[in-house]
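>>> below: sequence and its predicted model.
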Amino acid sequence: MNPSLELSQFNYELPQELIAQSPAAQRVESRLLHLDRRGSLHDRQFVDLPSLLRPKDLLVFNNTRVIKARLLGRKASGGKVEVLVERVTGASTALAHVKASKSPKAGGKLILAGAFAATVLGREGELFELEFPGRVLDLLEQYGATPLPPYIEHAAGQDDDERYQTVYAREPGAVAAPTAGLHFDQAMLEQLAGLGIAQAFVTLHVGAGTFQPVRAQRLSEHVMHAERYSVPPETIELLRATRAAGGRVVAVGTTSVRALESAALQASAAGAPGPIEGDTRLFITPGYQFSWVDALLTNFHLPQSTLLMLVSALAGMEPIQRAYAHAVQSRYRFFSYGDAMFIESP
């Protein structure tokens, strides 16, 4: 990492009204800002994406599934609590953020959704280890709410349960959606396949840490949050075949980038029959040398966020600053339910 990089270099002014509070009427109806490899900007629509891809390209999607991770309740002693499950660690255990007027102690009971009691087993840093009286995923599905990002001001409803989830979501475990994938519907996926554009999947369970601000002024002092990922052997084979054929690896979302590049760091295991998997704290900033990713489809990211730093690493700091200024001036919709950007590496 470049030791001279500072947080203030990744700021921009965003009018509040450009933060999308709801998705487009149809998934594919978003706008698409195209930053080409020469650094030129093109205003397009998301339905134009197939024309920007080539028959030998490989699209890599994150197939994580958002769980209904938010629960309201009270402590056995009576105080209100809000629980956000960060990671399911076992059939009946999970690590969670717990908001309460006073932190619960080990052995304490949390009465959640008025339906069941979870036991506090202890703490791991800022997270609490909880034991549920049954399968965590089943109880969350029955009693939990979809954990919308903090900048979306309405409570999650049935529409959010569907639209804050990709159409190809398979592996439950995320508490935030891989939002670049929200623009695809099944018809678009089938259209791309018909054009000879291959598709592969990775899994990275997005954590609430994706919304945490970077607090260190020097980026070299920032400690990245951990997220669980897996890259299956069939995806590794497709990556190699794509490169051998002269195609591009196009990551759908920054989470796909982090999974692919984290797997590349474990390249010695790439010949193994099983998946490459583990926890990743990979922090991608300008100067990073990408191993797999040639292009990226992404949404627009928060000022001073690690994701803005990642896209700046791929395209360059000046082109990204120019692209974001253009997006604000052109009134693109920002963040999770907002418009998309297609970035080609120089």
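It's in. Residues are numbered from 1 along each chain as shown.

>>> okay, CA-based contacts and neighbour counts for the rest of this
Will do.

>>> quick check: next helix or strand after the helix or strand hosting residue 73?
Here residue 73, judged by DSSP states H and E, is contained in strand 70-75. Later in the chain than strand 70-75, the nearest helix or strand by DSSP H and E is strand 80-88.

>>> and the nearest residue to residue 110 once chain neighbours are set aside, how many neighbours?
Nearest residue to residue 110 in three dimensions, chain neighbours excluded: residue 75, at 4.5 Å (C-alpha to C-alpha, 6 or more residues apart in numbering). Applying other C-alpha atoms under 10 Å, we find 20 residues neighbouring residue 75.

>>> between the strand holding residue 73 and strand 80-88, how many degrees?
Calculated by axes from the mean of the first three to the mean of the last three C-alpha atoms, to 10 degrees, strand 70-75 forms an angle of 130 degrees with strand 80-88.

>>> which parts of the stretch 151-300 of the chain are helices?
158-163, 186-194, 233-244, 254-265 (DSSP state H, counting those that start in this stretch).

>>> buried stuff in the shortest one?
With burial defined by 16 or more other C-alpha atoms under 10 Å, the residues of helix 158-163 counted as buried are 160-161, 163.

>>> same thing with stretch 328-344?
Judged by neighbour count (16+ other C-alpha under 10 Å), stretch 328-344 contains these buried residues: 328, 332-344.

>>> cool, stretch 275-294 as well?
Applying a neighbour-count criterion of 16+ other C-alpha under 10 Å, one finds 275-278, 280, 282-286, 292-294 buried in stretch 275-294.

>>> again with stretch 214-232
Neighbour counts over stretch 214-232 (16+ other C-alpha under 10 Å) mark 214, 219, 224, 226-232 as buried.

>>> could I get the residues you listed as a markdown table with distance to residue 93?
As requested, those are arranged in a markdown table below (distance: C-alpha to C-alpha, whole Å):
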| residue | distance to residue 93 |
| --- | --- |
| 214 | 29 |
| 219 | 34 |
| 224 | 24 |
| 226 | 18 |
| 227 | 17 |
| 228 | 16 |
| 229 | 19 |
| 230 | 21 |
| 231 | 24 |
| 232 | 25 |
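
>>> quick one: end-to-end length of stretch 206-213, please.
The first and last residues of stretch 206-213 sit 15 Å apart, counting by C-alpha to C-alpha, to the nearest Å.

>>> picking up where we left off before, next step: the buried residues of stretch 328-344 restricted to helices.
Within the buried residues of stretch 328-344, residues falling in helices by DSSP state H are residue 328.

>>> second structure for comparison follows:
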Amino acid sequence: MTAPDPRQLAIHDFTYALPAERIAPEPLPDRAASRLLVSRHGQLTDKHFRDLPNELPADTLLIFNDTRVVRARLLARRPTGGQVELFCLEPVAPHRSLELALQQPGACTWRCLVGNGRRWKEGPVELTFSASDGQEARLTAVRREQEAGTALIDFNWTPAELPFAEVLRAAGHLPLPPYIDRPDTATDAVRYQTVYAAAEGAVAAPTAGLHFTPELLAELAERGFETGHVTLHVGAGTFQPVKADRMAGHPMHTEPILVTAALLRQLLAHRPRPVVAVGTTSLRTLETLYWLGAGLLATPAATGNELLVTQWQPYEMAEAAANISPEQALTALLRHLEAAGTETLEARTQLLIAPGYRFRVIDGLITNFHQPESTLLLLVAALLGPDWRAVYEHALANGYRFLSYGDSSLLLP
């Protein structure tokens, strides 16, 4: 049977009725007390997240996304007193590298979403805050050109020696998802981060990981499960609704990834034993690794170009990659890093995983329950096939909590 062309998929075929009261507005007091719906070869079982070590296949390698959410929402004031919200999306100048941009002192330019911007006609907006050493600091923002619903914002601040990361930590707010319609709290500052978060840069949490506790991670290690970490800095595009009738009309957002050579070696040594991704961002990163390596093998002359997997690349390269194994692709990527004299892969991914996609690296997924008509739900449908609907119907019929602060699932197709 011919695989469906994901560009022709109608997003309205991937919907379900999600009552507002089923969206979890707050996290549970105990991370691991969340429920866990296990789908194993189409059979559904109700568990709790702390049961995970008993439910994973033997010899599983779990891959986590260790990105850390930055306090990317800034609430500034116009000279007349009105509030303007600036949601920092990505750095533009003097650095496009997220890590360098967050360490930039004094001034920088970011692409931002602007809330209440129609009342901000011209001139700067300002925000005063207390730096970590207690001294008063001031941030000034000036809007430049608008583009596709965003604006370039020039920031400058005093004391000028503060890095922009410190400005965000001291002055910013956590960017809770738009469906959590309340201000962020001190509880969110802890619970909207994974316990293993390390690399600052996300503007949304990799929420599948919110259920893990240090105790659960220790138990997994004691039981002999391997773990590894990748970094994908989750962008605001993860909440971008699909407005086109067909997926061909939906532009997938691009996100930066960082993966060590050690992780590539770990994946190669672990094969062919199972790999389970913790969250859709970890899954997209792992599958991106395959396509980066396959691209190096298919077009060796392009190795000097930026490492990027585009939205439709897997579907357009399907024939060229038919005989490229995951081991060959990962080895090619590792050799590319060795030739470049680096132990860290820096790349970007725009990968859209939808029905018609063939998974190369992962064998299962831990993930929360996603919004109707979303690219995240398309990914689940690609993994489970038509069984995705039975999983969601079961979750709705049995009181599971949905979305970022909701319950979890272990999907083993």
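Now that the structure is in, tell me what you want to look at. Values in this document were obtained by computation on a predicted structure and should not be read as measured data.

>>> alignment lookup: residue 251 of structure 2 to structure 1.
With TM-score structural alignment as the criterion, the equivalent of residue 251 of structure 2 in structure 1 is residue 223.

>>> and for residue 277 of structure 2?
Residue 277 of structure 2 maps onto residue 251 in structure 1, with residues paired by TM-score structural alignment.

>>> check contacts around that match.
Each residue near residue 251 of structure 1 by C-alpha atoms under 8 Å, 6 or more residues apart in numbering is listed here: 59-61, 257, 293-297.

>>> next one: residue 34 of structure 2
With C-alpha under 8 Å, 6+ apart, residue 34 of structure 2 has these contacts: 28, 48-49, 211, 406-408.

>>> and residue 365 of structure 2, by the same measure?
By C-alpha under 8 Å, 6+ apart, residue 365 of structure 2 lies in contact with 276-280, 283, 409-412.

>>> which one is residue 88 of structure 1 nearest to, not counting chain neighbours?
Nearest-residue entry for residue 88 of structure 1: residue 94, 4.2 Å, with adjacent residues in sequence omitted and distances by C-alpha to C-alpha, 6+ apart.

>>> could you pull out the helices for the stretch 1-150 of structure 2?
Ranges of helices within the stretch 1-150 of structure 2 are 52-55, 98-102, based on DSSP H, counting those that start in this stretch.

>>> what separates the residue most central in space within structure 2 from residue 370 of structure 2, distance-wise?
In structure 2, the residue lying closest to the centroid (C-alpha atoms, centre = their mean) is residue 234, at 3.4 Å. From residue 234 of structure 2 across to residue 370 of structure 2, the span is 15 Å (C-alpha to C-alpha).

>>> got it, and residue 65 of structure 2?
To residue 370 of structure 2, residue 65 of structure 2 is 18 Å away according to C-alpha to C-alpha.

>>> run through the residues that contact the residue of structure 2 positioned farthest from its centre.
Largest separation from the mean C-alpha position in structure 2: residue 80, at 37.4 Å (C-alpha atoms, centre = their mean). Counting by C-alpha under 8 Å, 6+ apart, residue 80 of structure 2 touches no other residue.

>>> that older thread, show me which pair in the buried residues of stretch 275-294 of structure 1 is furthest apart.
275 and 286 (28.4 Å; C-alpha to C-alpha).

>>> residue 195 of structure 1: neighbour count?
By other C-alpha under 10 Å, 14 other residues sit near residue 195 of structure 1.

>>> my read: it touches residue 53, true?
No: using C-alpha atoms under 8 Å, residue 195 of structure 1 is not in contact with residue 53, being 9.2 Å away.

>>> the equivalent of residue 305 of structure 1 over in structure 2 and residue 344 of structure 2, how far apart?
Mapped onto structure 2 by TM-score structural alignment, residue 305 of structure 1 lines up with residue 374. To residue 344 of structure 2, residue 374 of structure 2 is 31 Å away according to C-alpha to C-alpha.

>>> again with residue 60 of structure 2
Residue 60 of structure 2 is 24 Å from residue 344 of structure 2, by C-alpha to C-alpha.

>>> neighbours around the closest residue in space to residue 108 of structure 1 that isn't next to it in sequence, how many?
Leaving aside its sequence neighbours, residue 108 of structure 1 sits nearest to residue 120 (C-alpha to C-alpha, 6+ apart; 5.3 Å). When counting by other C-alpha under 10 Å, one arrives at 20 neighbours for residue 120 of structure 1.

>>> contacting residues for residue 120 of structure 1?
Residue 120 of structure 1 sits in contact with 104-110, 128-131, where contact means C-alpha under 8 Å, 6+ apart.

>>> out of those residues, which end up buried?
Among the contacts of residue 120 of structure 1, those buried by neighbour count (16+ other C-alpha under 10 Å) are 104, 108-110, 128-131.

>>> I'd like the contacts of residue 120 of structure 1 as CSV, with distance to residue 88 of structure 1 appended.
Shown next, in CSV, are the contacts of residue 120 of structure 1 (distance: C-alpha to C-alpha, whole Å):
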residue, distance to residue 88 of structure 1
104, 19
105, 20
106, 18
107, 19
108, 19
109, 18
110, 17
128, 12
129, 10
130, 10
131, 10
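
>>> and the residues you listed, which is closest to residue 319 of structure 1?
When the contacts of residue 120 of structure 1 are compared for distance to residue 319 of structure 1 (C-alpha to C-alpha), residue 128 wins out at 41.1 Å.

>>> quick check: the closest one touching residue 98?
Yes: with contact defined as C-alpha under 8 Å, residue 128 of structure 1 reaches residue 98; the gap is 6.9 Å.

>>> what do the two both touch?
Counting by C-alpha under 8 Å, 6+ apart, residue 128 of structure 1 and residue 98 have no common neighbour.

>>> distance check, residue 16 of structure 2 against residue 92 of structure 2.
Residue 16 of structure 2 is 38 Å from residue 92 of structure 2, by C-alpha to C-alpha.

>>> the more surrounded of the two?
Legend: neighbour count by other C-alpha under 10 Å for residue 16 of structure 2 and residue 92, higher for residue 92 (17 against 14).

>>> residue contacts, the more buried one?
Shown in contact with residue 92 of structure 2 (C-alpha under 8 Å, 6+ apart): 108-111.

>>> for ChimeraX, what selects the buried ones among those?
In ChimeraX, this line selects whichever of the contacts of residue 92 of structure 2 come out buried by 16+ other C-alpha under 10 Å:
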select :108,109,110,111
